[in-house]
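K.L.:
sequence first, then the predicted structure:
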Amino acid sequence: MTTQRIRTGYAGTGPGPITPDGCAVELYERLQVGDEPEVIERAVPAGARILELGCGVGRVTHPLLERGFTVTAVDESPEMLARVHGARTVCSPIEELDLGERFDVVLLGSFLVHAGDLAVRDGLLRACRRHVADDGCVLVQREGEGWHDRVPWEREAQGGIFRLASSEPVGDGVNSVRFDYVFPDAAWSQVFLSRPLTDETFAAALAGAGLSVDAYLTEDRTWVRARPVVSGGR
């Protein structure tokens, strides 16, 4: 077993490399993709150039490539990026990224917008705006309302048990959340910080980065399409 703590408030345990935000590379290697590719495909133009921020091992990247999109995949973990194939890859913290180019679509998935550190969250959204074309869009994945309120809970999924073990306030509207993932042959845990966002605080965070809500893409409002605010326009 290995333990690594790099970002304050984030940690992970279990076999294999652990990323700075506590994600276990080998865990994400075995997890299946959900409905994210379908949601994205319905929301953006066919064949769009997509900048995927926080791509991990490519669970979403690879299905998007299969659907005919061109993807530039960004992650701060070289161990994660080593699992991505068929896409241009860039190793960088998202908030520091500046590629000097614009994309039809910028994708910020994995609930990253709930970063506990306000400076990091705002940096993520500014990176989205910095890289999206003025006539393009940003797709953001949000946590569902009250996701971490019912503790503990667990469910069987993908051959293992996913367990929300704890969610504790740590001040300034931030929760410290622990998830456990138990499989017959291995187990992992992740501790991360999450700042819940109402629709109003989410919209305000977008506005601070020069973005505005265009549409909620799913009934549970976890997927949002935002548009750049341009002079004389939206």
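P.N.:
It's in.

K.L.:
from now on I want contacts and neighbour counts done on CA atoms only, so please keep to that.
P.N.:
OK.

K.L.:
where along the chain do the helices fall?
P.N.:
In the chain, the helices defined using DSSP state H lie at 25-30, 36-43, 61-66, 78-81, 118-131, 199-208.

K.L.:
quick one: which of those is nearest residue 157?
P.N.:
helix 25-30 (11.6 Å; CA to CA).

K.L.:
buried stuff in that closest one?
P.N.:
25, 26, 27 (16 or more other CA atoms under 10 Å).

K.L.:
mind putting these into JSON lines with distance to residue 88?
P.N.:
Converted to JSON lines, the buried residues of helix 25-30 look like this (distance: CA to CA, whole Å):
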{"residue": "25", "distance to residue 88": "19"}
{"residue": "26", "distance to residue 88": "21"}
{"residue": "27", "distance to residue 88": "23"}
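
K.L.:
all strands in this structure, in order from the N-terminus.
P.N.:
Assigned by DSSP state E, the strands in the chain fall at 2-4, 11-14, 49-53, 70-75, 88-91, 103-108, 132-141, 153-157, 160-171, 174-183, 186-194, 211-216, 223-228.

K.L.:
can you list the ones you listed in TSV and add mean neighbour count and distance to residue 64?
P.N.:
Shown next, in TSV, are the strands of the chain (neighbours: other CA atoms under 10 Å; distance: least, CA to CA, whole Å):
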stretch	mean neighbour count	distance to residue 64
strand 2-4	14	31
strand 11-14	23	28
strand 49-53	24	9
strand 70-75	22	8
strand 88-91	17	13
strand 103-108	23	11
strand 132-141	21	14
strand 153-157	12	23
strand 160-171	16	26
strand 174-183	19	26
strand 186-194	20	27
strand 211-216	18	20
strand 223-228	23	16
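
K.L.:
structure two is appended below for comparative analysis:
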Amino acid sequence: MAGSNLRERGVSEHETSLLCHELLLRLAGRLPDEQLWRYRDWLAGDAAEVVARSLPRDLVRERIMLTDADHRLLSDAVLPLGADPAVVDAVLPGDEPRWDDCTFAAESPAGGTGDSEVLVLGATLRGRQGIHEVRSAWRSRAGGAVAAGLERVVVVTASADFAELAGEIQRILRALGEQEPRVEVLTPEMEPTVYHRAALAESVPICAGAEELVGHRAYE
């Protein structure tokens, strides 16, 4: 079904995967972490059709509002993959989200950067082709129930294999005990959101890859 929809619309699986990845980036900090990491895991595992069927329903259920531009992105990403047009149309319209309840800090709860996640990510991703840099920030939310009120956000600037890279890093973090990993793999074409700019501005480097940075200089 999804394959025939893609052929009818003249788009490729690679194109829809990129659109879905960008859409999930746009939803970072808005869609609950427990849902967002699963969508990224499905997308990395070639289950984009599952994302297309389920994501619009979650947006409606969570009452997450989308701008006109984000709604067009949603339609372009999920309709070719077999999403229900009626559910897509039911997603609420709204303005750009505000982040009054969300702040970032570079300092970890332990007061250092020598934790196991940093060490393993550095060893795995240092010098990797397709990656410019891997950075870490700590996010806090008003009324958050996480210990110490902080949650790690990993922000990666990359040039290729965005969804696959996000899935790989998520699996590493889950193996290290992070139940809901927050991994943002930015694409060169996408303008970072306010959420990503805030995270980058308060981030520290984990490691550098083999690629030169193009764009995404908000943290410099």
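P.N.:
Good, I have the coordinates. All values derive from a computational prediction rather than experimental measurement.

K.L.:
superposed, what's their TM-score?
P.N.:
Put the two chains on top of each other and the TM-score (TM-score structural alignment, normalised by the length of structure 2) is 0.25; 99 aligned residues with a CA RMSD of 6.2 Å.

K.L.:
between the helices of structure 1, which gets nearest to residue 165 of structure 1?
P.N.:
helix 25-30 (17.2 Å).

K.L.:
quick one on the thing from earlier: make CSV from the helices of structure 1 and add distance to residue 170 of structure 1 to it.
P.N.:
Listed next are the helices of structure 1 as CSV, based on distance: least, CA to CA, whole Å:
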stretch, distance to residue 170 of structure 1
helix 25-30, 27
helix 36-43, 30
helix 61-66, 34
helix 78-81, 29
helix 118-131, 14
helix 199-208, 19
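
K.L.:
between those helices, which gets nearest to residue 153 of structure 1?
P.N.:
Among the helices of structure 1, helix 25-30 comes nearest to residue 153 of structure 1, with 19.6 Å by CA to CA.

K.L.:
now for that closest one, which elements pack on it?
P.N.:
For helix 25-30 of structure 1, not one helix or strand is in contact under the criterion 3 or more CA pairs under 8 Å, 6 or more residues apart in numbering; DSSP states H and E.

K.L.:
what about residue 80 of structure 1, how many neighbours?
P.N.:
Counted by other CA atoms under 10 Å, the residues lying close to residue 80 of structure 1 total 25.

K.L.:
make sure it is actually in contact with residue 27.
P.N.:
No. In this structure, residue 80 of structure 1 is not within contact of residue 27 by CA atoms under 8 Å, at 10.8 Å.

K.L.:
wait, which of the helices of structure 1 is closest to residue 169 of structure 1?
P.N.:
Closest to residue 169 of structure 1 of these is helix 118-131 (CA to CA; 15.7 Å).

K.L.:
give me the angle between the closest one and strand 211-216.
P.N.:
80 degrees (axes from the mean of the first three to the mean of the last three CA atoms, to 10 degrees).

K.L.:
quick check: buried residues in helix 118-131 of structure 1?
P.N.:
Those would be 120, 121, 122, 123, 124, 125, 126, 127, 128, 129, 130, 131, for helix 118-131 of structure 1 by 16+ other CA under 10 Å.

K.L.:
pull out the buried positions in the top strand by length along structure 2.
P.N.:
In structure 2, assigned by DSSP E, the strand with the most residues is strand 131-141. Neighbour-count burial for strand 131-141 of structure 2, with 16+ other CA under 10 Å as criterion, is recorded at 131, 132, 133, 134, 135, 136, 137, 138, 139, 140, 141.

K.L.:
can these go into TSV with extra columns for distance to residue 175 of structure 2?
P.N.:
Output for those, formatted as TSV (distance: CA to CA, whole Å):
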residue	distance to residue 175 of structure 2
131	22
132	24
133	22
134	18
135	19
136	18
137	20
138	19
139	21
140	23
141	25
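
K.L.:
what is the nearest of these to residue 158 of structure 2?
P.N.:
The closest of these, once distances to residue 158 of structure 2 are taken by CA to CA, is residue 131, at 4.3 Å.

K.L.:
so the closest one touches residue 158, yeah?
P.N.:
Yes. Using CA under 8 Å, residue 131 of structure 2 is in contact with residue 158, at 4.3 Å.
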